[in-house]
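> just coords:
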């Protein structure tokens, strides 16, 4: 009776090596399909429109210098309010509900923080450059468009 391949160390190592090499040789069409699937992972997210930016409020800009920048985004019944300061980004998802907030930078970096029962979230550092906020709760996903800049 012949010894099964998994009981023979030499044959087992050869089979494992072959499997390892096969895993390294991912067909280009698989890579392409994976990239497309990755891009569509957020297709269910509602895009919230920027409805207020304190940096564009002429009356407010004339009175304040270097303080918080207030941004308000709306999508259907959802609102994301954000205050960008010199050191933090504070936000609130309305109507209030718990979940997860993610701040994505144009560089590809992302930071995640919890959204509490009041809909509030805090990122410990202010974004520099272009960023967007993505809020996920049991009700769904709401994402802001890309916004440039920090506090004004």
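Received, thanks. Note that the structure is a prediction, hence the values are computed from the model and not measured.

> make it CA atoms for all contacts and neighbour counts henceforth
Fine.

> Quick one: the helices in the chain, in order.
Along the chain, counting by DSSP state H, helices occupy 9-24, 28-39, 58-63.

> Mean neighbour count and distance to residue 103 for these - can I get that in CSV?
Below are the helices of the chain laid out as CSV (neighbours: other C-alpha atoms under 10 Å; distance: least, C-alpha to C-alpha, whole Å):
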stretch, mean neighbour count, distance to residue 103
helix 9-24, 12, 33
helix 28-39, 11, 17
helix 58-63, 10, 25
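
> nearest to residue 137, of these?
Comparing the helices of the chain by their distance to residue 137 (C-alpha to C-alpha), the top pick is helix 28-39, with 20.1 Å.

> This protein: strands as residue ranges?
Using DSSP state E, the strands found in the chain span residues 46-47, 49-53, 69-75, 78-84, 89-94, 99-105, 110-115, 120-123, 130-137, 140-143, 147-148.

> Give me the spatial nearest neighbour of residue 123, chain neighbours excluded.
When the adjacent residues along the chain are set aside, residue 123 lies closest to residue 89, with 5.1 Å between them (C-alpha to C-alpha, 6 or more residues apart in numbering).

> That neighbour and residue 122: what is the separation?
In this structure, residue 89 and residue 122 are separated by 6 Å, where distance is defined by C-alpha to C-alpha, to the nearest Å.

> Looking only at neighbour counts, state which of those two leads.
Shown here are residue 89 and residue 122; by other C-alpha atoms under 10 Å, residue 89 has more neighbours (22 against 19).

> Could you report the separation of the nearest residue to residue 73 once chain neighbours are set aside from residue 61?
The spatially closest residue to residue 73, leaving aside those adjacent along the chain, is residue 50, at 4.4 Å (C-alpha to C-alpha, 6+ apart). The span separating residue 50 from residue 61 equals 18 Å under the rule C-alpha to C-alpha.

> how close does the closest residue to residue 134 other than its chain neighbours get to residue 123?
Once flanking residues are discounted, residue 134 sits nearest to residue 143: 4.2 Å by C-alpha to C-alpha, 6+ apart. With distances taken as C-alpha to C-alpha, residue 143 is found 16 Å from residue 123.

> Below is an additional structure, to be compared with the one above:
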């Protein structure tokens, strides 16, 4: 009986040693992965990312589109993926009229009148407020007002 207990204890000790080696190997793999991630993060953080320009609320489609585009490039450069953080970050670049607009929207959100939780929600709301309604009409009107003056050589 004592011999069978000793053999079971030896078998258990062998299994524990085997499992210990497996855990140590997994730990080494995890350490290597974390180390690689830290190195990549340190390299990425050394890149100077220019901050986007603010948006003042000028009702100009090009200005608003450029603001949103630059914000999206900024989010990519700093590896920002959280939707709520994108909204909070973008609001830091609102100036003049857009700051007043955001303060009203923020108060509405606190009262549960509206929700702006994602970047898409924010883009939709800011476009609804500041995007000119007649952009296509104005573009066609400006095209109709163009006049050909001078020779074709001047244009080519």
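Thanks, I have the structure now. All values derive from a computational prediction rather than experimental measurement.

> TM-score them against each other, please.
The TM-score (TM-score structural alignment, normalised by the length of structure 1) is 0.26; 74 aligned residues with a C-alpha RMSD of 5.4 Å.

> rewinding a little: surely the residue nearest to residue 134 of structure 1 meets residue 135?
Yes - distance between residue 143 of structure 1 and residue 135: 6.2 Å, which falls inside the contact criterion (C-alpha atoms under 8 Å).

> Identify whichever of the helices of structure 1 lies nearest to residue 46 of structure 1.
Comparison of those against residue 46 of structure 1 by C-alpha to C-alpha identifies helix 28-39 as nearest, at 14.8 Å.

> I'd like the strands of structure 1 as a markdown table, with distance to residue 36 of structure 1 appended.
As requested, these are exported to a markdown table (distance: least, C-alpha to C-alpha, whole Å):
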| stretch | distance to residue 36 of structure 1 |
| --- | --- |
| strand 46-47 | 19 |
| strand 49-53 | 25 |
| strand 69-75 | 25 |
| strand 78-84 | 28 |
| strand 89-94 | 29 |
| strand 99-105 | 19 |
| strand 110-115 | 20 |
| strand 120-123 | 30 |
| strand 130-137 | 20 |
| strand 140-143 | 19 |
| strand 147-148 | 24 |
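
> So which of those strands is nearest residue 18 of structure 1?
When those are compared for distance to residue 18 of structure 1 using C-alpha to C-alpha, the nearest one is strand 110-115, at 36.6 Å.

> contacts for the closest one?
Outside strand 110-115 of structure 1, the residues that touch it by C-alpha atoms under 8 Å, 6 or more residues apart in numbering are 92-93, 97-104, 121-123.

> could you redo the last one with a cut-off of 10 Å?
Contacts of strand 110-115 of structure 1 with the rest of the structure, by C-alpha atoms under 10 Å, 6 or more residues apart in numbering, involve 91-93, 96-105, 120-125, 131-137.

> what's the answer for stretch 9-21 of structure 2, then?
By C-alpha under 10 Å, 6+ apart, the residues outside stretch 9-21 of structure 2 that reach it are 3-8, 22-27.

> how about the helices in structure 2?
With DSSP H as the criterion, structure 2 has helices spanning 2-45, 61-77, 83-91, 97-110, 119-130, 135-145, 152-155.

> Next, the angle helix 97-110 makes with the fifth one.
For helix 119-130 of structure 2 and helix 97-110, the angle between their directions (axes from the mean of the first three to the mean of the last three C-alpha atoms, to 10 degrees) works out to 120 degrees.

> Now do the buried residues in helix 119-130 of structure 2.
Going by neighbour count (16 or more other C-alpha atoms under 10 Å), the buried part of helix 119-130 of structure 2 is 119, 122-123, 125-127, 130.

> got a list of what the nearest residue to residue 82 of structure 1 once chain neighbours are set aside touches?
Distances taken as C-alpha to C-alpha, 6+ apart put residue 91 closest to residue 82 of structure 1, at 4.2 Å, once the chain neighbours are dropped. The neighbourhood of residue 91 of structure 1, defined by C-alpha under 10 Å, 6+ apart, consists of 70-72, 80-84, 101, 115, 119-123, 133.

> please redo it, this time with the cut-off set to 8 Å
With contacts defined as C-alpha under 8 Å, 6+ apart, residue 91 of structure 1 is in contact with 80-83, 120-122.

> Quick check: it vs residue 61 of structure 1, distance?
According to C-alpha to C-alpha, residue 91 of structure 1 and residue 61 of structure 1 sit 21 Å apart.

> and if you look at residue 75 of structure 1?
The gap separating residue 75 of structure 1 from residue 61 of structure 1 is 26 Å, by C-alpha to C-alpha.
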